[in-house]
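In: turn this into a structure:
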Amino acid sequence: MFQILSSILLLVSLLLSAVGLQAEEFQPVEYPKGYSAQLNQIYVEVNGWQGLMDLYLPPRGAAPTPVVINIHGGGWNKGSKESQRGFGSFFRRGYAVANISYRLVQVAPAPAAVEDVRCALIYLINNAPDLNIDTQKIVFTGSSAGGHLALMGGLLGNDRRFDGNCPAVQQEIRVAAIINKYGVADVGDWAHGKHTSRSAVMWLGAGVDDLAFRRSVSPITHIKPDSPPVFTVHGDADPIVPYQQSVDLHKKLAEMGVKNQFVTVAGGAHGRFPQDRNREVTSMSMQFLESLGL
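Out: A predicted model of the protein is given here:
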């Protein structure tokens, strides 16, 4: 039944694309004086699809800089890197920013998006000398489905199971921290639980009834004692991604002894937090990074 529903949802999505819905136009990202932009850099090519990233690089100094990999949300079926803003806090700290695209379900279902996020990470590691990036100071961040992918990209660590499309990388893969904004921690629960998500069902595709597969693309499964520190924020009135997802994530991280901070926005919906609360949460996430020496 879930497979039939998944096929129907995918067909509807493809039909909507076919009728010529226009992509929303966004203003370019504003970056500080001295920074340079490298837009639409190809980080991977898969079956004719090109993974693109926009890089915003600080002035080149003697020491390499930390970098944040930003991943947009949209239920794995919509959204774009061009929609993303809010990099000011990272710019002020001298970070490079890598704002990435990934395959949406209309192009390929799970685990394609995870594979792409990993390839973006490996691209930055392999090109770190040219980009003046400190590979010991790589941070993932994302919201909603982007939060899920940020968690997957970081928590997989040196697990190479989804890296088949990426070039070889010689060093151990480890990120320094993850900023997770109301991301999906257990995709299987979101697809089969009491709050069944059509987006999760569609993204899992043929693997929706495969427990082992669902676990393989669920961040909560990949938490280990040496996992990178995680900062999580979630509104307790989120009508889309259940707040319990972050509660369970925090519990598992704590059980494993992983440094993490969980911020609840009382009455907060799906990222639609009051402006003052948004600023407060951003400040807290930056303080979290500072506590890690990032």
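In: for the rest of this, base every contact and every neighbour count on C-alpha atoms.
Out: Will do.
In: and the strands in the stretch 51-200 of the chain?
Out: 65-71, 96-100, 133-143, 177-181 (DSSP state E, counting those that start in this stretch).
In: what's the last one packed up against?
Out: Pointing back at strand 177-181 there. For strand 177-181, the packing partners by 3 or more CA pairs under 8 Å, 6 or more residues apart in numbering; DSSP states H and E come out as strand 133-143, helix 145-155, strand 230-235.
In: what would these look like in CSV with distance to Ala62 and mean neighbour count?
Out: Converted to CSV, those look like this (distance: least, CA to CA, whole Å; neighbours: other CA atoms under 10 Å):
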stretch, distance to Ala62, mean neighbour count
strand 133-143, 11, 23
helix 145-155, 27, 29
strand 230-235, 29, 24
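In: make TSV out of the ones you listed and add distance to Val68.
Out: Shown next, in TSV, are the helices and strands packed on strand 177-181 (distance: least, CA to CA, whole Å):
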stretch	distance to Val68
strand 133-143	5
helix 145-155	10
strand 230-235	14
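In: relative to Leu10, which of these is closest?
Out: helix 145-155 (17.1 Å; CA to CA).
In: distance from that closest one to the middle of the chain?
Out: When distances are taken as CA atoms, centre = their mean, to the nearest Å, helix 145-155 is centred 4 Å away from the chain's centroid.
In: now swap in stretch 2-21 and tell me
Out: Relative to its chain's centre, stretch 2-21 lies at 24 Å (CA atoms, centre = their mean).
In: would you do the same for the sequence below? I want to compare the two.
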Amino acid sequence: MSFSASFSASAGALAGARTARLLHGTGVSRRAGLGVLGALVTGALAACATGSRGSSSSTRSADGSAGPRPATTTGPGWTRHADLAYAATVGRGHLLDLYLPAGAEGPFPVVVFQAGSAFSSDDTKDTTTELSGTTGAADLATLWAPHGYAVVGLNVRASSQARFPAQVHDTKAAIRYLRAHAAEYRLDTGRFATMGTSSGGWGAVMAGVTAGIPDLEGDLGNAGQSGAVQAVVDLFGPTDFLRMDAHRLEGGQRHDPASSPESRLMGFAIQSDPRATRRADPAAHVTAQAPPIWISHGTKDPLVPYNQSQILFAAYAEAGAPATFTLVEGAGHTDAYLSGTGSSPVVVHRTTGGEITRTTSPQPTFDGIRAFLDESLGR
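Out: Okay, the predicted model is just below:
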């Protein structure tokens, strides 16, 4: 069976089995130890445990908490308001950078971006790592500010600072903060999107599909504002933690052990409490009202198996919500192909109203994502 035909058949089967899987166990056996690439994640976790990069001089945020002094800088086509505290700071957590289009009036649609870190860093808003892919918030701002988009680089708390669902609370608190300050920064309150790579992709999706669920909203301020978004972009993020080891590549990262990124996020070995772990599965929260989503994943990802994105797409198809899923043949844990310089074979699946269509184009690019956002946000 061909690569594309095999995926199409699997997607249909996953969509049909989704409800039964949520009601019953996954049947995934427990595995011990870390794979070869697990050392990479463990090293990152250890590095974060010893401290983040040095912070700037501090001031007091609006709620009285100590935090770094906000600063304004400029770049190609944008003005950046850095180190804005959207809640009481925890290390470098609860800070964001806001990039606004230079010389434009607004109001600007907003893309809230999270770079991945295996849930281990509280400071990814202006950096990229081997765990996050190649995209940073400043890169997105340089590409999209000329087209009228405001871009946010977001820091959320690391798993060593707070357990799930704190990271979901953080993302929604940032969205509420931005809406509360929309007049000051000329933001369009009705056009918000979340976007992320790897664990940041998980955060982007969780924020998108759990709008209005009380225990996933949090109480970090601006309660009168909505934390909902109108579009989501997920780049190789995890979904169903319980099934990651069932699909992992040979030698790839193991996720069931208590030392795994997902277990650290939950605060226990994920297979020891499947019911609690399923609360962190975005696919379990998808409904017909879920915001449109654009998903991309490589078939050779050793850290997050591409089946995770397949599961999320299937949940959207079952719910009848709109989704686009691009599977990139041979790509690893990266979004480097978004630059448009590659020519890897792709399978592009779309679903609207539960119907799935399949094509082999277009290539996944930053321009393609922006076109999705333009359409989803009604621009």
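In: tell me how the two chains score on TM-score.
Out: Overlay of the two chains. TM-score (TM-score structural alignment, normalised by the length of the first structure): 0.84; 284 aligned residues with a CA RMSD of 3.2 Å.
In: quick one on the thing from earlier: looking at the strands of the stretch 51-200 of the first structure, which is nearest to His234 of the first structure?
Out: Proximity to His234 of the first structure (CA to CA) singles out strand 177-181 among these, at 6.3 Å.
In: so where in the second structure does the closest one end up aligned?
Out: With TM-score structural alignment applied, strand 177-181 of the first structure matches the range 231-235 in the second structure.
In: that stretch vs the first structure, average offset?
Out: Taken over the aligned residues, the distance from stretch 231-235 of the second structure to the first structure averages 0.4 Å (mean CA distance after the TM-score superposition for the first structure).
In: longest strand in the second structure, please.
Out: Scanning the second structure for the strand with the most residues, using DSSP state E, yields strand 78-90.
In: ok, the residue nearest the centre of the second structure - contacts?
Out: Nearest to the mean C-alpha position of the second structure, by CA atoms, centre = their mean, lies Gly201 at 1.7 Å. Gly201 of the second structure makes contact with 114-116, 195, 233-238, according to CA atoms under 8 Å, 6 or more residues apart in numbering.
In: tell me how far it lies from Ala246 of the second structure.
Out: Taking CA to CA, to the nearest Å as the measure, Gly201 of the second structure and Ala246 of the second structure are separated by 21 Å.
In: rewinding a little: export the strands of the stretch 51-200 of the first structure to a markdown table and append columns for distance to Leu155 of the first structure.
Out: Shown next, in a markdown table, are these (distance: least, CA to CA, whole Å):
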| stretch | distance to Leu155 of the first structure |
| --- | --- |
| strand 65-71 | 14 |
| strand 96-100 | 18 |
| strand 133-143 | 10 |
| strand 177-181 | 9 |
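In: how about the match of strand 177-181 of the first structure: buried residues?
Out: Buried residues in stretch 231-235 of the second structure, counting neighbours by 16 or more other CA atoms under 10 Å, are found at 231-235.
In: also stretch 111-124 of the second structure?
Out: Residues of stretch 111-124 of the second structure classed as buried by neighbour count (16+ other CA under 10 Å): 111-124.
In: between which two of those is the distance greatest?
Out: Val111 and Ser120, at 22.4 Å, using CA to CA across these.
In: buried stuff in stretch 275-284 of the first structure?
Out: 281, 284.
In: so which residues make contact with that stretch?
Out: Stretch 275-284 of the first structure is contacted from outside by 89, 233, 263, 265, using CA under 8 Å, 6+ apart.
In: just to revisit the earlier point, sort out which one of the contacts of Gly201 of the second structure lies nearest Ala13 of the second structure for me.
Out: Nearest to Ala13 of the second structure, judged by CA to CA, of those is Pro238 at 19.5 Å.
In: residues near the closest one, how many?
Out: A count of nearby residues for Pro238 of the second structure, using other CA atoms under 10 Å, gives 30.
In: what about it, distance to Pro305 of the second structure?
Out: Using CA to CA, Pro238 of the second structure is found at 8 Å from Pro305 of the second structure.
In: helices along the stretch 1-150 of the second structure, start to end?
Out: In the stretch 1-150 of the second structure, the helices defined using DSSP state H, counting those that start in this stretch lie at 3-23, 38-49, 137-144.
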